[in-house]
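K.L.:
what would the 3D arrangement of this be:
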Amino acid sequence: MIAALFLLLFLMLFFAAPVFVALSFSSLSSFGLFSNMNLMAIVQRMLGGIDKFSLISVPFFILGANVMKNGGIANRILIWVQVWVGHLKGGLALSTEAACMFFGAVSGSSPATVVAIGGLMYPALLKSGYDNGFTTGLITSSGSVALLIPPSISAIIYGAVTGASVGALFMAGVGAGLLYGLLYLLYSVWYAHKKGIYQDQKTSWKERVKATKEAAWALGIPIIIMGGIYGGIFTPTEASGVSAVYAILVSMFVYKEMDLKKLVKTCIDSAETTAQVMMLLAAASAFGWILTVGQVPQALSKCLIHASVTKVTFLLLTNVILLVAGMFIDGSSAIVIMAPLLYPLAIGLGISPIHYGVIMVANAAIGMFTPPFGMNLFVAQPITNNTMVTIIKGVMPFVIISVIALIIITYVPSISLFLPQLVYGRRL
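P.N.:
Here you go, the predicted model:
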């Protein structure tokens, strides 16, 4: 049954079937052909996979990201960042990455970050002297940090699949996301110095105060989300609802860039995205259950024990597997497929489930712009009007930088675990 399961899955993916279709079809077919149990068991597992309290936050975070993108919040965040760092060497590139980090902290969506920030910054970067390759690569890759910095939809999905604490995953993502973004910032500064790109004029304190006042309502969103969670006021799930409502109120009644018609369209788009995520999770739940019934994790665990695989080697193998998977499927799909297999092995080797979750999410972040099928590559194409070959060439230096960040995150667990251990007061 397990051989048929993987064979059908790879065949479906090879013929470019949607991931949820590939997972569902392979699960139903292999189970129906090689098991005497009722097929309703698969349906029950699919429903059980999405019948989880933590997943309630997914539609709210998706809605919040789309409202911020369409309601003027993203634009004000970008302007605010630019008046503070735009005068530094490579300031415009720094503004782009910093804005992506900030927008990621309020949206949790990598493609939404590329659209919201990239559409505004691409022409400005070219005008300032950055070449097309660097500009395209920066815009395409910078949005990936949104998967690490909380709230992260990928972290929520990992928590739903494995049962790990979403709150702890959010906290762990702060350190990892800051490191990831910092390496991008350093590379941008080095590039600007190498190319002799001029910086913007330093803004006055009056302009900074003005920009801060205009962005104050937008800046309130991460304070509500992170302050509310860490302050014990509400859970990550409740924070998602509060942030979505707050974003709607600010967009409609403060900035007044979203009317009822625009809100309805935004809700419809968000519902479509939510449906795709939920179908993927439902199919992955059935797939993971069949793997468990077939005792695949147990068999892999025995193989690793007999092969004397160390923690260091296992983490290296995890990264290689997920990086290769990220070349062909999106990060969330890679997590829901691989987590049921790898998570039990990681726990057996004494790896922290929270640290392992951050590693998986970091791999998912890199997969968002890794050729040939990274989602951000296709999102960036209409924004930049470049060929796919040009975009792929542009992102390659950022792939290397991201892999360096991944290695540090993988083998220095304190970067991820410091904050959750500080809050929870125990080893995670």
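K.L.:
C-alpha from now on. contacts and neighbour counts both.
P.N.:
Noted.
K.L.:
gap between Ala168 and Tyr158?
P.N.:
From Ala168 over to Tyr158 the distance is 12 Å, taken as C-alpha to C-alpha, to the nearest Å.
K.L.:
what does Leu300 give?
P.N.:
Going from Leu300 to Tyr158 by C-alpha to C-alpha gives 20 Å.
K.L.:
of those two, who's got more company?
P.N.:
Ranked by neighbour count (other C-alpha atoms under 10 Å), Leu300 and Tyr158 place Tyr158 first, with 27 against 15.
K.L.:
helix, strand or coil for the more buried one?
P.N.:
Under DSSP: H, G, I helix; E, B strand; the rest coil, Tyr158 falls in the helix class.
K.L.:
these two touch, right, it and Ile335?
P.N.:
Yes: at 6.5 Å, Tyr158 counts as touching Ile335 under the criterion of C-alpha atoms under 8 Å.
K.L.:
any residues in contact with both of these two?
P.N.:
Common contacts of Tyr158 and Ile335 (C-alpha atoms under 8 Å, 6 or more residues apart in numbering): none found.
K.L.:
list the contacts of the one helix or strand Pro59 maps to.
P.N.:
Counting by DSSP states H and E, the element that carries Pro59 is helix 57-70. Residues from elsewhere that reach helix 57-70 (C-alpha under 8 Å, 6+ apart): 74-75, 106-109, 112, 116, 151, 153, 156, 236-241, 243-245, 247-248, 251, 257-258, 263, 266-267, 270-271, 273-274.
K.L.:
one more, so I can put them side by side:
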Amino acid sequence: MATTLMLIMIGLLLLGFPMMIPLIAASIVGFVMMFGDLGQTETFIQQMVAGIRPASLIAVPMFILAADIMTRGQSADRLINMVMAFIGHIKGGLAISTATSCTLFGAVSGSTQATVVAVGSPLRPKLLKAGYSDSFTLALIINSSDIAFLIPPSIGMIIYGVISGTSIAELFIAGIGPGLMILMMFSIYCLIYATVMKVPTEEKATWRQRGLSVRDASWPLFFPVIIVGGIYGGIFSPTEAAAVCVLYAFFLEFIVFRSLKMPDIYRIAKSTGLITAVVFILVGVGNGFSWIISFAQIPQALLESAGINEAGPVGVLVAICISFFIACMFVDPIVVILVLTPIFAPAIQATGLDPVLVGVLITLQVAIGSATPPFGCDIFTAIAIFKRPYWEVIRGTPPFIFMLIAAAGIIIAFPQVALFLRDLAFR
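P.N.:
Modelled structure (predicted):
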């Protein structure tokens, strides 16, 4: 049965169908193989509805809406200007500023695609003018934007938390350490690259200019304070934090900055609605598919045949990293989380792994796969935004992918990189 479902999904994907169609087709075939007919389809429909029922999922459209408001407004530009004022003048400073800006905007939006657009659009021309190659520039923007998967708020972590029953608040806090570690790794690489390629430095900003940039960016900088501080302080839940972010984004862009007008609300709401519909359809269908394979005990059979259950905690983590990394090279990250998380659930439970540590590693692998050829979703976002050919976009990615894989190895070897802040906040 597992082979049949896999062949159906791969075949329909190769034929160009959107991901929801292979999932639905495989689920229906699996249902018929188990029950003999479609007379009890209401059970499958109930499972799909149950997938989008958890209240935690309300945070997803909220964070998407907040990111859309900020992307169209001035928040990203103000954050970029502040970062540039402080580190733009050092060797590789412009590239380091790009990585830092992506991290900060990720802490504001939680969306990799929004970060590619908001940070990449203004900084790519500056990087090219400064002497950085286009392949390095595109790879830097794509991979730095993927830090948004780890830095809260993270839509990927919300989906994983709902599927696995793991605390989303703990996942958010645990993602901060790995995100900052990856930013440091990228910054060191940017410094080495700029030194080797003899890229000139930018003009140093005066302290007055730095003060003004901090003043201008002070409003957007309250976003991570609201999210992390509010959750850590027990003021509100992650879902409530998402609603507060929307209100705060509306207040900034429409009232304080006045960068948006009331007619813009329709376009923003339409864009958010379309993205949310796609996400929720995938979540619903993915939950139905997960129920089918769990009912058929496919995860247990696959893990037993591969010997994962006897591999021990480290072996399970390595298997999870490899599986999610490869899958996200071909399939949408949300779908990968929905499908693979239930498969590995028995092994995670049997080995006593911390589900928060597993969630951080899964989120990191999703981030890596999203920027990895052949079909990483952020690659095609960059192609659409920057109008560059496919091979030019992916040419500079190998060093960044290597660093991200190394980061996963560090987290497996030293779990406290991810769990220190979680333990500090919740233990």
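K.L.:
care to give me the TM-score?
P.N.:
Once superposed, chain against chain, the TM-score is 0.96 (TM-score structural alignment, normalised by the length of structure 2); 425 aligned residues with a C-alpha RMSD of 1.5 Å.
K.L.:
need the contact list for the residue mapped onto Gly91 of structure 1 from structure 2.
P.N.:
Alignment note (TM-score structural alignment): Gly91 of structure 1 maps to Gly93 of structure 2. Contacts for Gly93 of structure 2 (C-alpha under 8 Å, 6+ apart) come out as 84, 87, 191, 201-202.
K.L.:
for stretch 31-42 of structure 2, buried residues please.
P.N.:
Of all the residues in stretch 31-42 of structure 2, those buried under the rule 16 or more other C-alpha atoms under 10 Å are Phe31.
K.L.:
aligned to Ile400 of structure 1, what sits in structure 2?
P.N.:
Applying TM-score structural alignment, one finds that Ile400 of structure 1 aligns to Phe402 in structure 2.
K.L.:
and the gap between that match and Gly409 of structure 2?
P.N.:
In this view, Phe402 of structure 2 and Gly409 of structure 2 are 11 Å apart by C-alpha to C-alpha.
K.L.:
in what helix or strand does the residue mapped onto Val320 of structure 1 from structure 2 lie?
P.N.:
Alignment note (TM-score structural alignment): Val320 of structure 1 maps to Ile322 of structure 2. Per DSSP H and E: Ile322 of structure 2 is located in helix 312-328.
K.L.:
what of Ala283 of structure 1?
P.N.:
helix 260-293.
K.L.:
in that helix, which residues are buried?
P.N.:
Under 16+ other C-alpha under 10 Å, the buried positions of helix 260-293 of structure 1 are 263, 266-267, 270-271, 274, 277-291.
K.L.:
which residues in structure 2 does it align to?
P.N.:
Helix 260-293 of structure 1 covers residues 262-295 of structure 2 once aligned (TM-score structural alignment).
K.L.:
ok so, going back, helices or strands next to the helix holding Ile322 of structure 2 in the packing?
P.N.:
If you count contacts as 3 or more C-alpha pairs under 8 Å, 6 or more residues apart in numbering; DSSP states H and E, helix 312-328 of structure 2 packs onto helix 333-351, helix 355-370, helix 398-413.
K.L.:
nearest to Ile45 of structure 2, out of those?
P.N.:
helix 333-351 (16.4 Å; C-alpha to C-alpha).
K.L.:
roughly how far apart are the most centrally placed residue in structure 2 and Phe105 of structure 2?
P.N.:
What sits nearest the mean C-alpha location of structure 2, by C-alpha atoms, centre = their mean, is Phe149, with 2.7 Å. Applying C-alpha to C-alpha, the value for Phe149 of structure 2 to Phe105 of structure 2 is 11 Å.
K.L.:
same question, Phe325 of structure 2
P.N.:
From Phe325 of structure 2 across to Phe105 of structure 2, the span is 24 Å (C-alpha to C-alpha).
K.L.:
between those two, which has more neighbouring residues?
P.N.:
Phe105 (34 against 24).
K.L.:
the more buried one pairs with which position in structure 1?
P.N.:
Under the alignment by TM-score structural alignment, Phe105 of structure 2 pairs with Phe103 in structure 1.
K.L.:
ok, Ser218 of structure 2 next?
P.N.:
Using TM-score structural alignment, the equivalent of Ser218 of structure 2 in structure 1 is Ala216.
K.L.:
the host helix or strand of Gly175 of structure 1 maps to which residues in structure 2?
P.N.:
Element membership of Gly175 of structure 1, judged by DSSP H and E, is helix 166-195. The aligned range for helix 166-195 of structure 1 in structure 2 is 168-197, by TM-score structural alignment.
K.L.:
now do the same for Pro415 of structure 2: its match in structure 1.
P.N.:
Mapped onto structure 1 by TM-score structural alignment, Pro415 of structure 2 lines up with Pro413.
K.L.:
show me the contacts for its match.
P.N.:
By C-alpha under 8 Å, 6+ apart, the contact set of Pro413 of structure 1 is His355.
K.L.:
how about Glu214 of structure 1?
P.N.:
By C-alpha under 8 Å, 6+ apart, Glu214 of structure 1 lies in contact with Arg76.
K.L.:
check which helix or strand it maps to.
P.N.:
If you go by DSSP H and E, Glu214 of structure 1 is part of helix 205-222.
K.L.:
check the mean deviation of that helix from structure 2.
P.N.:
On superposition with structure 2, the mean distance recorded for helix 205-222 of structure 1 (mean C-alpha distance after the TM-score superposition for structure 1) is 1.1 Å.
K.L.:
check which residues of that helix are buried.
P.N.:
The neighbour-count check on helix 205-222 of structure 1 (16+ other C-alpha under 10 Å) flags 208, 211-212, 214-215, 217-219, 221-222 as buried.
K.L.:
got it, and stretch 12-19 of structure 2?
P.N.:
12-13, 19.
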